[in-house]
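Engineer: Build me a model from this:
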Amino acid sequence: MKTANALEFKDSGEGDPIADVAKELAELKVALETKAANDNSKLTERLDRLEAKLNRPNNRPANDNEPGLETKALNKFLRNGVGALDDLERKTLNLGTNTAGGYVVTPEYGKTVLEKLRRYSPLRGLASAMTIGTTEVYIPTLETDADGEGWVTETGNRTSTEPVFGQLNIKTFENARYIPISQQLLEDADIDLLSFVAGHIAKITGKVEAKSFMIGDGNGKPTGLLNTPTNYASITAAPDGSDIVGKLIDAFYALPGEYAANGSWIMRRETMGLIRKVADAAVGSIGYSGPIWSDGLANGTPATLLGRPVYESVDMSLLPTASGTTYPVVFGDMESAYQIVDRVGLAIRVDDLTGADNGVVKVRWRRRVGGAPLLNEAAVLIKSTKP
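Structural biologist: You can find the predicted model right below:
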């Protein structure tokens, strides 16, 4: 018997075999065309329904300026919880640990927060960073280079030498806060909720991380770059700032060239102002002919000091005004000098119970992050002591 997907050859003992083959091919072609028409009927019906739906009144045309699916999904989640999301919207969210309450964050949301974090923490954008899947990480460090030059004669004895390695252990710590938002604000469709929440999370988290990365003591928080300033080489400046420009030049050339080529300056805004005041006047007196300070040529680009970028950190100290020692300026290759470790980039959830009596919804978030100095020789400090 003939089928739609097979050729049947008959041997009648008579007739033309070529004609028989041609007939079979023609019948197969008709069968395939009929099958394709039947398969496309359902697709055609579906397209007709979609077209009719689009032609209904009050249907708005597509607008490139409308929020993306990720933004809409996040806003719906913040207002109504995970249960309000359909399957497609769930796929736009990265669902976290279920036992932790279903933490969610869109890729777009996380990127926005990280970009804003860098504005508050210069080290977040300058230091080396990695993401890990455990509580802590061990990073091998080179404590001592292999010694000896190793020159030998053709048949002379070869002696062994080996470097000494160590390990740097960096633990991660949790930073968790929440933002209370009124229920009515969440229900207001005209509010750009994504930008509102992202801005506040970035501001609060950024300030906390920036302080820990610079001066954290490692007790429940990251160990800061300047937690132990005596571990670095330093150049001593007068507490009144009278010789600050000359000392900055000394610090620049005290740092090994391979680090200075990628170096950045970090200091308080007040220290920047002091340097700018005395820079031009000091050039002639110290015998330096090059430019000391140059403002950024484009909006948002940092100023440069001796050709290297300058970044502001409110957590740096100033020149001493009372008895004691301060470290107001650090210059170094921050990627080599400091290591940031991210465990949980960002996790948020909505708590609509604990503040319900007051009409408040709490947007909670948490991050797990660690940090520690990596290579002390990659940075140099300006030190100042007042008796």
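
Engineer: CA only for contacts and neighbour counts going forward, please
Structural biologist: Noted.

Engineer: Helices of the protein, start to end?
Structural biologist: Applying DSSP state H to the chain gives helices spanning 17-54, 69-80, 87-91, 107-120, 122-126, 183-187, 193-215, 244-254, 257-260, 269-286, 334-337.

Engineer: can you put those helices in a markdown table and add distance to Ser294 and mean neighbour count?
Structural biologist: Converted to a markdown table, those look like this (distance: least, Cα to Cα, whole Å; neighbours: other Cα atoms under 10 Å):
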| stretch | distance to Ser294 | mean neighbour count |
| --- | --- | --- |
| helix 17-54 | 58 | 12 |
| helix 69-80 | 41 | 20 |
| helix 87-91 | 48 | 14 |
| helix 107-120 | 21 | 17 |
| helix 122-126 | 19 | 21 |
| helix 183-187 | 45 | 15 |
| helix 193-215 | 25 | 19 |
| helix 244-254 | 14 | 19 |
| helix 257-260 | 18 | 15 |
| helix 269-286 | 9 | 14 |
| helix 334-337 | 21 | 22 |
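
Engineer: So which of those is nearest Thr236?
Structural biologist: Closest of those to Thr236 is helix 244-254, at 7.2 Å (criterion: Cα to Cα).

Engineer: how about this one, so we can line them up?
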Amino acid sequence: MSELTMTGAPEMKALPETVKEAFDEFMTAFEAFREANDDRLEEIEKKLSADVVTRDKVERINKAIDEQSKLIDQLALKKLRPQLGRSGGTPDTIAEHKAAFDAYVRRGDEAGLRELEAKAMSAGTPADGGYLVPEETDGEIGRRLAAISPIRALSTVRQVSGSVLKKPFAPGGMASGWVAETAARPQTATPELAELSFPTMELYAMPAATQTLLEDAAVDVEAWISAEVDTAFAEQEGRAFVLGDGVNRPKGFLAYPSVHEAGWTWGNLGFLPTGAAGGFSASGPSDVLIDAIYALKAGHRQNAEFVMNRKTQGEIRKFKDADGNYLWQPPATAGGRAQLMGFPVTEAEDMPDIAAGSLSIALGDFRSGYLVVDRTGVRVLRDPYSAKPYVLFYTTKRVGGGVQNFEAIKLVKFAV
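Structural biologist: Alright, predicted model coming up:
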């Protein structure tokens, strides 16, 4: 909101610079939203419809809350961007790799990296395939991806050295039984094993820099590469982990077949219908959320989290229980998580908007339910020829993903 100065000119309010300042403004906006929404509900009870001005006010404040929440996320992410640290290896080895990589990026000098790969007796990657970035840069990209890509942050992450991770899984568990102290122990039934395969797909980015920039000794080249590729990688990953079809990209959990929870079988994700096409049921709209919670087994329910986008969360934010308490609760502290009926809420903008037949809400134990597979190493190939006078840095990372436990994730479908 702008304020008037002594001269009558509007003065723009500065954006908050810290998470605490943004959180304070977020809570102020949420209190205003509760008051306005209470007025809207009271008007509906008295007149069977809400005043247009009140309804618009609620939507305006609801949108402001979303923007403030987004700003908090951005400020929190900024705090997660420390200076590149050292991880793994001796200080001398790390420094040697960093110097060799710096020489390669700035001048195209491959001698240092070739020597390091020979010392390590590594199969490595030839010049036409690029070179592994130093360990601290690789780790930095991974941390920042987890901060930006919400599904990665929720899921189990495995690192592999090959191109495919194969994982056996026993859908029915191991057979067991009771027996007397001196009775015979007959062999139990052989468990059914399913093999799940998670191939890694190539994700790439190609930032460009002028030779002048690279020759500037004040520029931290490793930090620059991390800053260029982390957001690009995270956006692609985040969408693939939700909607990816598994062709040249990870398979998202919404790409798997879904069936009504009453007819759930292994290999499918169970869904609960809202009872209305393209919206929540007019009578007891939050009942479907309770059904989804208790569709999960207790072991998964205690670790469950809601996943939805901001628009869907904006609709749910208006719901109250029978005692007049809001089901959605703001974070208790700056940098905390919003809660819905006692479960954390994760915003994933790649989740579908509410529409007829959409699967716009997921609830589950994603640590058990979804697996992200990273092939070790981020590779960089320097290309000074293709886009003169710019130097291109073809940066690649191999990533896979898919559902590993089909009973750990439930969906809410906006359908009858």
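
Engineer: Could you report the TM-score for this superposition?
Structural biologist: Aligned and superposed, the two chains score 0.71 in TM-score terms (TM-score structural alignment, normalised by the length of the first structure); 310 aligned residues with a Cα RMSD of 3.2 Å.

Engineer: any idea what sits nearest Ser286 of the second structure, other than its immediate chain neighbours?
Structural biologist: Spatial nearest neighbour of Ser286 of the second structure, chain neighbours left out: Phe319 (7.1 Å); criterion: Cα to Cα, 6 or more residues apart in numbering.

Engineer: which ones are touching that neighbour?
Structural biologist: Going by Cα atoms under 8 Å, 6 or more residues apart in numbering, Phe319 of the second structure touches 285-286, 326-328.

Engineer: nearest to Ile94 of the second structure, of those residues?
Structural biologist: Taking Cα to Cα as the measure, Ile94 of the second structure sits nearest to Trp328 out of the contacts of Phe319 of the second structure, at 47.3 Å.

Engineer: The first structure: which residue goes with the closest one?
Structural biologist: Residue pairing (TM-score structural alignment): Trp328 of the second structure is matched to Trp293 of the first structure.

Engineer: residues contacting the closest residue to its match other than its chain neighbours?
Structural biologist: Spatial nearest neighbour of Trp293 of the first structure, chain neighbours left out: Leu305 (4.7 Å); criterion: Cα to Cα, 6+ apart. Shown in contact with Leu305 of the first structure (Cα under 8 Å, 6+ apart): 265, 292-294.

Engineer: Most neighbours of all those, which one?
Structural biologist: The most crowded member of the contacts of Leu305 of the first structure, judged by other Cα atoms under 10 Å, is Trp265 (24 neighbours).

Engineer: quick one: Ile148 of the second structure and Lys78 touch, right?
Structural biologist: No - Ile148 of the second structure lies out of contact with Lys78 (Cα atoms under 8 Å); the separation is 10.6 Å.

Engineer: between the longest strand seen in the second structure and helix 135-148, how many degrees?
Structural biologist: Of all the elements of type strand in the second structure, the one with the most residues (DSSP state E) is strand 390-403. If you take axes from the mean of the first three to the mean of the last three Cα atoms, to 10 degrees, strand 390-403 of the second structure sits at 60 degrees to helix 135-148.

Engineer: For strand 390-403 of the second structure, which helices and strands make contact with it?
Structural biologist: Strand 390-403 of the second structure sits against strand 194-199, strand 201-205, strand 208-210, helix 221-243, strand 370-375, strand 379-383, with contacts defined as 3 or more Cα pairs under 8 Å, 6 or more residues apart in numbering; DSSP states H and E.

Engineer: between these, which one is nearest to Pro250 of the second structure?
Structural biologist: Nearest to Pro250 of the second structure among these is helix 221-243 (5.7 Å), distances taken as Cα to Cα.

Engineer: ok, the closest residue to Asp321 of the second structure other than its chain neighbours to Asp39 of the second structure distance?
Structural biologist: In space, and not counting its chain neighbours, Asp321 of the second structure is closest to Leu327: 6.4 Å by Cα to Cα, 6+ apart. Here Leu327 of the second structure is placed at a distance of 17 Å from Asp39 of the second structure (Cα to Cα, to the nearest Å).

Engineer: Tabulate the contacts of Leu305 of the first structure (TSV), appending distance to Ala251 of the first structure.
Structural biologist: Below are these laid out as TSV (distance: Cα to Cα, whole Å):
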residue	distance to Ala251 of the first structure
Trp265	10
Ile292	13
Trp293	15
Ser294	18
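
Engineer: Filter these down to the ones in strands?
Structural biologist: Short answer: the contacts of Leu305 of the first structure in strands (DSSP E) are 265, 293-294.

Engineer: Find the centremost residue of the second structure, please.
Structural biologist: Pro150 (1.3 Å; Cα atoms, centre = their mean).

Engineer: my guess is that residue contacts Thr346, does it?
Structural biologist: Yes - using Cα under 8 Å, Pro150 of the second structure is in contact with Thr346, at 7.1 Å.

Engineer: before we move on, back to that, identify the residues contacting the match of Trp328 of the second structure.
Structural biologist: 276, 279, 303-307.

Engineer: hmm, back to that, will you turn the helices of the first structure into TSV that also has distance to Ile139 of the first structure?
Structural biologist: Shown next, in TSV, are the helices of the first structure (distance: least, Cα to Cα, whole Å):
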stretch	distance to Ile139 of the first structure
helix 17-54	57
helix 69-80	36
helix 87-91	35
helix 107-120	24
helix 122-126	19
helix 183-187	44
helix 193-215	18
helix 244-254	27
helix 257-260	20
helix 269-286	34
helix 334-337	13
